[in-house]
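*Asks:* need the 3D shape of this:
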Amino acid sequence: MIPSVLPTYNRTPLSFVKGEGSWLTEADGRRFLDLGAGIAVNALGHAHPELVATLSGQAQKLWHVSNLYQIPEQQALADLLVEQTFADTVFFTNSGTETAELAIKMARKYHYDKGTPRETFLTFEGAFHGRSTAAIAAAGSEKMVKGFGPLMPGFRQLPWGDMEAFEAAMDDSICAVIVEPVQGEGGIRPMPEDQLRALRAACDRTGALLIFDEVQCGMGRTGKLFAHEWAGVTPDIMMVAKGIGGGFPLGAVLATEDAASGMVAGTHGSTYGGNPLGCAVGLKVTQIVSDPAFLAEVGRKAGLLRQKLEGLVAGHPDSFDSVRGMGLMLGLKCKAPAADLAAAAREAGVLVVPAADNVLRLLPALNIPDEDLAEAVERLDTAATAFESA
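*Replies:* Presented below is the predicted three-dimensional model:
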């Protein structure tokens, strides 16, 4: 008999009833150090007092009116994002998947309105852009697309990091290039800065648009507000979600005026997107995370965590191969099965997130205290020891 909750997840048998900072409490009272942060969502940890106050304060005033009206909280967040980024305009959504849908529509509409319609997007193997029919067509992996055909046409996947294949595919028929500056689900794989710059140059040469998917790697996770800033390049369109809401469902598509020129009244919409509750929380998150002092602390904590993880790898050469990633978006490349090591970590009271390429993702809250980082690595050490002796 099918359960009342559609069984599309293999859920771990844990039921959390309370969160505080980087700690989660299970219904039976056990406490776990959370290095997953809801898959990079809880950027400021659980029950951050400023976010709680912001949400409860807004909830007592106004929840929802729809985009038929002006929404001051939405305007304030859009203004801040425009001030802090390359973008001239912002559309708010409820999720990363919705941002992918709009980014794809925006790019195709841009070329259509220019009088030279283009349909083909170049994407990269290992990518994850959401679960909609367009997003799974963009990623193209068998795991995501099997059984869901016919797929939306117009997407061509290229090998990750193969710039010869990319250059061979780029011509004036390409609508846009979609890339995660750091792949998350694909196994914490940063695209080298010179390759990001090459993508920008190729798009400029051919007239294609460059779309960055920063749903997982954005909002301060790499030590800059957005990961592409490390390469000194900017996209035409950017997808943002997860961390921007600090746990409240919120996403955004950021774009230049030119890239967004085709999206006039009636071309897109969202009933809930940009509602007062979400945007009030998103504004507070962005105000905190965009502060240069906060980002500097993310960088310092990232260096501390990476150093400790390198020691962990050295101490357990049969379990771990290496550390990779940027900022507080780190991956432990495993020699033993990552899923088994994740289970051992849970037994030791620390939560990590498996990814492709036999990698464990470590995505802690950006404000995690140093002592919690030390405790987390100690527990990972305990987990690896227990796994190796089993």
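*Asks:* make it CA atoms for all contacts and neighbour counts henceforth
*Replies:* Will do.
*Asks:* which stretches of the stretch 101-250 of the chain form strands?
*Replies:* In chain order, the stretch 101-250 of the chain shows strands spanning 120-124, 155-158, 174-179, 182-183, 189-190, 209-213, 237-240, with DSSP state E, counting those that start in this stretch as the criterion.
*Asks:* one more, so I can put them side by side:
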Amino acid sequence: MGYLVEMGELFLAGNYKREPIAFIRGFGTRLFTEDGEEYLDLTSGIAVCNLGHTHPELVKVLKEQAEKLWHTSNLYYTEPQTQLAQKLVENSCGDKVFFANSGAEAVEAALKLARRWAYENFGKEKNQFIALYNSFHGRTYGALSVTGQPKYWEGFEPLVPGITFIPANNKKALKSAFNEKVCAIIMEPIQGEGGVYPLEKDFIKTAKELCEKYKALLIFDEIQTGIGRTGKLFAYEHFEIEPDIMCLAKALANGMPLSAMLAKDEVISALKPGTHASTFGGNPLACAVALKVLEIVSDPLFLEEVRLKGKIIKDKFETLKEKYPQLIKEVRGLGLLIGIEFHVEVKKIYQKLLEQKILTTTPKSNILRISPPLIISYREIDFFMEKIEEILKILA
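*Replies:* This next block holds a predicted model:
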């Protein structure tokens, strides 16, 4: 056990189940430990470092901004923040942007906006939310309250009232849940923490139609799926609908703390001075980095590569599924957000990969999640798949 691991165990809170590994630097898809060991990172810090670690262009703009301005407060405008807001609006279905620091904060802002919008337009009785089972939206009380996994609630109840949960892709339950008191429905286009379960296009389309019928808002949580992860800049583009509110974070600034809530003009106009705020939200450092991230990721050729790489990985796993049907149950996902569901617990597979210096995540006991930096090379994909097949051969 290295020095940093020992110090971490002594002084850090125990709310994370950490591996006894301490990283001190990274470059591209690789991370390096205090002992000099090299790991292939197929997690991207949980879908955060879409452009990998210490991307030279991002480091350059960060250094340049660090010599100009770090913070002013949101009582004033700054150049990086206004430019980033413009870039996000020009490339999305949103009309205006609110910046915060984390995904949970973006979700909190979306929930508050939905209730405020409904209050101003229809009165205080229209305050109910619909959310999906197996979803994950964050750890703060509002975000936790619309997270449809009771294991995260334990010890923290009572939660925020007024939430109705329904199964994903169940149109009958969806229709039954809607009424005049619903102000919004919140959903992830792909349930990432739930095990990489994409929502069906028809389910999302029906939700949008019901929102229009009952004068409610459709909130898309794109915290994991946004910024190129699925092969589109935003995942809603796969489903041929536009949400009224969209939450972004994680990959927006490639690891710098930054989140955003985008909304239509007629909705976000409910956020008047004093209704919501964030001290550090949209700070110049993070916004400068995010501008460069969007410039790189929004390139159609870059996004086409993401789709191709994702298809290659999925196709290779489908081939392995045919060879090892007793082990692999299903392969799911879009772009480079991929979940492999097994008939067995994946702890051994995860540990074997870790021994081979490959980092993955396990959102559920039988699911392995792959979310590598979008810049992963075809050679690295081949290397990973070779190691996976070696492990499956042993387990078969």
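*Asks:* TM-score of the superposed pair?
*Replies:* Once superposed, the chains reach a TM-score of 0.96 (TM-score structural alignment, normalised by the length of the first structure), with 387 aligned residues with a C-alpha RMSD of 1.4 Å.
*Asks:* any chance of the strands of the stretch 101-250 of the first structure in TSV, with mean neighbour count too?
*Replies:* TSV is the format used below for those (neighbours: other C-alpha atoms under 10 Å):
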stretch	mean neighbour count
strand 120-124	23
strand 155-158	20
strand 174-179	26
strand 182-183	28
strand 189-190	21
strand 209-213	27
strand 237-240	29
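*Asks:* aligned partner of Gln81 of the second structure in the first structure?
*Replies:* Correspondence of Gln81 of the second structure to the first structure, assessed by TM-score structural alignment: Gln74.
*Asks:* distance of the residue most central in space within the second structure relative to Lys96 of the second structure?
*Replies:* In the second structure, the C-alpha nearest the mean C-alpha coordinate belongs to Gln224, at 1.3 Å (C-alpha atoms, centre = their mean). Gln224 of the second structure sits 21 Å away from Lys96 of the second structure when distances are taken as C-alpha to C-alpha, to the nearest Å.
*Asks:* sorry, back to before: any idea which of the strands of the stretch 101-250 of the first structure gets closest to Glu388 of the first structure?
*Replies:* For the strands of the stretch 101-250 of the first structure, the distance to Glu388 of the first structure is smallest for strand 189-190, at 26.7 Å, taking C-alpha to C-alpha.
*Asks:* with the second structure superposed, average distance for that closest one?
*Replies:* Superposed on the second structure, strand 189-190 of the first structure shows a mean distance to its aligned partners of 0.4 Å (mean C-alpha distance after the TM-score superposition for the first structure).
*Asks:* and that strand, which stretch of the second structure?
*Replies:* Using TM-score structural alignment, strand 189-190 of the first structure lines up with residues 197-198 of the second structure.
*Asks:* what lies in contact with that stretch?
*Replies:* The list of residues contacting stretch 197-198 of the second structure from outside it, by C-alpha atoms under 8 Å, 6 or more residues apart in numbering, reads Pro189, Ile190, Gln191, Arg332, Gly333, Leu334, Gly339.
*Asks:* dump the strands of the stretch 101-250 of the first structure to TSV, plus distance to Ala138 of the first structure.
*Replies:* As requested, those are exported to TSV (distance: least, C-alpha to C-alpha, whole Å):
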stretch	distance to Ala138 of the first structure
strand 120-124	6
strand 155-158	6
strand 174-179	8
strand 182-183	14
strand 189-190	18
strand 209-213	12
strand 237-240	14
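*Asks:* among these, which is nearest His46 of the first structure?
*Replies:* Distances from His46 of the first structure to each of the strands of the stretch 101-250 of the first structure were compared using C-alpha to C-alpha; the shortest belongs to strand 237-240, at 20.2 Å.
*Asks:* what's downstream of the closest one, the next helix or strand?
*Replies:* strand 251-255 (DSSP states H and E).
*Asks:* how close does that following strand sit to the second structure?
*Replies:* Superposed on the second structure, strand 251-255 of the first structure shows a mean distance of 0.4 Å to its aligned residues (mean C-alpha distance after the TM-score superposition for the first structure).
*Asks:* in the second structure, what stretch matches that strand?
*Replies:* Under the criterion TM-score structural alignment, strand 251-255 of the first structure matches residues 259-263.
*Asks:* identify the residues contacting the matching stretch?
*Replies:* Here stretch 259-263 of the second structure has contacts from 89, 93-103, 105-107, 109-110, 244-250, 252, 281-282, using C-alpha under 8 Å, 6+ apart.
*Asks:* now it, how far from the centre of its chain.
*Replies:* The chain centroid and the centroid of stretch 259-263 of the second structure are separated by 13 Å under C-alpha atoms, centre = their mean, to the nearest Å.
*Asks:* residue boundaries of the strands in the stretch 1-150 of the second structure?
*Replies:* When secondary structure is read from DSSP E, counting those that start in this stretch, the stretch 1-150 of the second structure shows strands at 23-27, 30-33, 38-41, 96-100, 128-132.
*Asks:* need the ones you listed in JSON lines with distance to Tyr16 of the second structure, can you?
*Replies:* Supplementary listing: these in JSON lines, determined by distance: least, C-alpha to C-alpha, whole Å:
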{"stretch": "strand 23-27", "distance to Tyr16 of the second structure": "16"}
{"stretch": "strand 30-33", "distance to Tyr16 of the second structure": "19"}
{"stretch": "strand 38-41", "distance to Tyr16 of the second structure": "19"}
{"stretch": "strand 96-100", "distance to Tyr16 of the second structure": "24"}
{"stretch": "strand 128-132", "distance to Tyr16 of the second structure": "25"}
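*Asks:* closest one to Lys348 of the second structure among those?
*Replies:* Once those are compared by C-alpha to C-alpha, strand 38-41 is nearest, at 18.0 Å.
*Asks:* list the helices and strands the closest one packs on?
*Replies:* For strand 38-41 of the second structure, the contact count by 3 or more C-alpha pairs under 8 Å, 6 or more residues apart in numbering; DSSP states H and E identifies strand 30-33, strand 358-359 as packing neighbours.
*Asks:* the same query, at a cut-off of 10 Å, please.
*Replies:* strand 23-27, strand 30-33, helix 347-355, strand 358-359, helix 378-395 (3 or more C-alpha pairs under 10 Å, 6 or more residues apart in numbering; DSSP states H and E).
*Asks:* so the second one matches what in the first structure?
*Replies:* Right, the one you point to is strand 30-33 of the second structure. Residue correspondence for strand 30-33 of the second structure in the first structure, counting by TM-score structural alignment: residues 23-26.
*Asks:* got a list of contacts for the matching stretch?
*Replies:* Here stretch 23-26 of the first structure makes contact (C-alpha atoms under 10 Å, 6 or more residues apart in numbering) with 14-19, 30-35, 37, 45-46, 349-351, 368, 372.
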